[in-house]
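Participant: Whatever this is, show me its structure:
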Amino acid sequence: MGRRALKKLDPKIDLSGHFRTVEELPAPWNPAELFAKEQPLEVEMGSGKGLFLQTASGVCPEHNFLGVEVRQKYALHAAARLARGSRTNGMAVYGDGLRMFRECIPSASLAAVHVYFPDPWWKTRHRKRRILNEAFLNDIVRTLLPDGRLHFWTDVQRYFDATLELIAEKIALEGPVDVNEKPAEHDLDYRTHFERRTRLNDEPVYRAEFVKR
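Facilitator: Purely as a prediction, here's the structure:
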């Protein structure tokens, strides 16, 4: 399934309230510099074009949502979605998400971490590049609040099974909790664009949720 070309951004859209680079994040960490209100924060690792950020920030205004994306054009596109929707509780960040977790986000500060359809790195010699490795999973545990949650979805069963095995053996998270598939009520009623493409092609999505106790 190939990616559709991104539409050209409207230069009139003001992204200043919805876009940062990792280097521009506040140090020391201070979410009050990023969002209109101080409230529970959820982070999406690999936000793509920002469908999850747009939807979640709208249906859950009592939480803040930050999405980090390594491809600048996608991060800008996600920021534009938030700006068009006047989402004062949404922020798109461009840069290395692993670095952001490691260097910027303090311990016990996140209500949830979302990882949807990460690159599976199919070749055996490339699997060390998978984002859900032991080091990053431990950073997720460190940054989650007690009862904070990790949401993990993929369309690759081998990746799913390997990640669940790694968490069970080495990571201090409780789970997995099964996540039911919700019928889509309209064309964009999916968590991400990748979920939409996968389900419209009648391919399975593997979902799990974990809790920090």
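Participant: Going by C-alpha atoms from here, please, whenever you check contacts or count neighbours.
Facilitator: Noted.
Participant: tell me which element the closest residue to Tyr190 other than its chain neighbours falls in.
Facilitator: Nearest non-adjacent residue to Tyr190, counting by CA to CA, 6 or more residues apart in numbering: Arg196, 5.7 Å away. Taking DSSP states H and E as the criterion, Arg196 maps to helix 193-200.
Participant: buried ones in that helix?
Facilitator: 193-196, 198 (16 or more other CA atoms under 10 Å).
Participant: I figured Gly46 was touching Pro118, is that so?
Facilitator: Yes - when contacts are counted by CA atoms under 8 Å, Gly46 is listed as touching Pro118 (7.3 Å).
Participant: So for those two, which residue has more residues nearby?
Facilitator: Higher neighbour count among Gly46 and Pro118: Gly46, with 26 against 18, using other CA atoms under 10 Å.
Participant: got the contact list for that one?
Facilitator: Applying CA atoms under 8 Å, 6 or more residues apart in numbering to Gly46 gives the contacts 67-70, 97, 115-116, 118.
Participant: most neighbours, which of those residues?
Facilitator: Across the contacts of Gly46, neighbour numbers were computed from other CA under 10 Å; Val68 holds the maximum, 30 neighbours.
Participant: Make sure that one is indeed in a strand.
Facilitator: Yes - counting by DSSP: H, G, I helix; E, B strand; the rest coil, Val68 falls inside a strand.
Participant: Could you also give me the structure for this second sequence? I'd like to compare it with the first:
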Amino acid sequence: MRKPRRLSNEQLAPWVWALPAGRDRRTEAGAETQTDSAGPAPPVAVSAPPARIDWAALFGNANPVEIEVGTGKGLFLLHAATTRPGANFLGIEIVRKYQLYATTRYAIRNLPNVKTACADAAVVLRDYVAPGSVAAVHVYFPDPWWKKRHRKRRVFTPEFAADAARAIAFGGRLYIASDVEEYFLLMSAILRAMPCFAERPEEAERAAPQTETGYATNFERKARESGTAVWRAVYERTAEAVTVVPDPAE
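Facilitator: Predicted structure coming up:
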């Protein structure tokens, strides 16, 4: 795949949602208190809750929004944004070079309905996405992090699934796929234990790539070229309460 030409940060800016600048997040319990004979300790700085993303302001329209967690080089969103102009897409990628690569692809094509963010998707879903404000969340081929000491880096946890459920509107969808069966079964076990999600197996096949190349992400391309199986599932957001279930990996 030919590397897209390099664009400046200013040229890419219209396609980027930047995490708001950090504020003083000290709390009364965590801040160090000092007193002396001159008087009481100064007040502790406590930040206001983060502002939720205003989707209409971000995209300039009221079209439904879908989020992809871990965009990589951006192939899935490139296809989705091109073929579905009536939907808006936010791609979240924690690795800066991949976020820039994907953003460049969208900027070169002047796609108006896709934005990217270089951020921890768990933080964005938890703190910046308003409840029930997105139509779908896509989680494709997340890193499995095999070693126990690396498990804290795992993206798909019960807490993450709960935050995704809060973000998705009733009747919306959560799409998952992996070329690692053990990880796919872990994700499935978490979701099947949550009443706020209902599996829709009849939609799984329709969720498979409908592209000319037959794959939707670079990871899927590598899996198919090597003959590795790909597992995928679709879950509907129900009106049941969101719960954080026990982690099957513990």
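Participant: what range in the second structure does the helix holding Arg196 of the first structure sit on?
Facilitator: Matched against the second structure by TM-score structural alignment, helix 193-200 of the first structure falls on residues 218-225.
Participant: Likewise for stretch 91-98 of the first structure?
Facilitator: Using TM-score structural alignment, stretch 91-98 of the first structure pairs with 115-122 in the second structure.
Participant: what residues does that stretch touch?
Facilitator: Applying CA under 8 Å, 6+ apart, the contact partners of stretch 115-122 of the second structure are 14-19, 69-70, 89-96, 99, 102-103, 155, 160, 163.
Participant: just the buried members of the residues you listed?
Facilitator: 14-17, 69-70, 89-94, 99, 102-103, 155, 160, 163.
Participant: how about the residue most central in space within the first structure, secondary structure?
Facilitator: Taking CA atoms, centre = their mean as the criterion, Glu44 is the residue nearest the geometric centre of the first structure, at 1.8 Å. The local conformation at Glu44 of the first structure, judged by three-state DSSP, is strand.
Participant: what's the answer for Leu174 of the second structure, then?
Facilitator: Under three-state DSSP, Leu174 of the second structure comes out as strand.
Participant: and it, what pairs with it in the first structure?
Facilitator: The alignment partner of Leu174 of the second structure in the first structure, by TM-score structural alignment, is Leu150.
Participant: Repeat that for Ala18 of the second structure.
Facilitator: Under the alignment (TM-score structural alignment), Ala18 of the second structure pairs with Thr21 of the first structure.
Participant: residue contacts, its match?
Facilitator: Going by CA under 8 Å, 6+ apart, the list of residues near Thr21 of the first structure reads 93-95.
Participant: Map those residues onto the second structure and name those still in contact.
Facilitator: Retained in the second structure: 93-94, out of the contacts of Thr21 of the first structure (criterion both residues aligned by TM-score structural alignment, their matches' CA atoms under 8 Å).
Participant: Tell me the most packed of the contacts of Thr21 of the first structure, by neighbour count.
Facilitator: Busiest of the contacts of Thr21 of the first structure [other CA under 10 Å] is Val93, holding 30 neighbours.
Participant: measure it to Ser47 of the first structure for me?
Facilitator: 9 Å (CA to CA, to the nearest Å).
Participant: what touches both of these two?
Facilitator: Common neighbours of Val93 of the first structure and Ser47 (CA under 8 Å, 6+ apart) are 67-69, 75.
Participant: how about JSON lines for the residues you listed, with distance to Arg84 of the first structure added?
Facilitator: Shown next, in JSON lines, are these (distance: CA to CA, whole Å):
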{"residue": "Gly67", "distance to Arg84 of the first structure": "16"}
{"residue": "Val68", "distance to Arg84 of the first structure": "19"}
{"residue": "Glu69", "distance to Arg84 of the first structure": "19"}
{"residue": "Ala75", "distance to Arg84 of the first structure": "14"}
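Participant: tell me which of the residues you listed is nearest to Arg207 of the first structure?
Facilitator: Gly67 (19.3 Å; CA to CA).
Participant: corresponding residue for the closest one in the second structure?
Facilitator: Using TM-score structural alignment, Gly67 of the first structure sits opposite Gly91 in the second structure.
Participant: which residues sit in contact with Phe210 of the first structure?
Facilitator: Per CA under 8 Å, 6+ apart, neighbours of Phe210 of the first structure: 149-151, 173-177.
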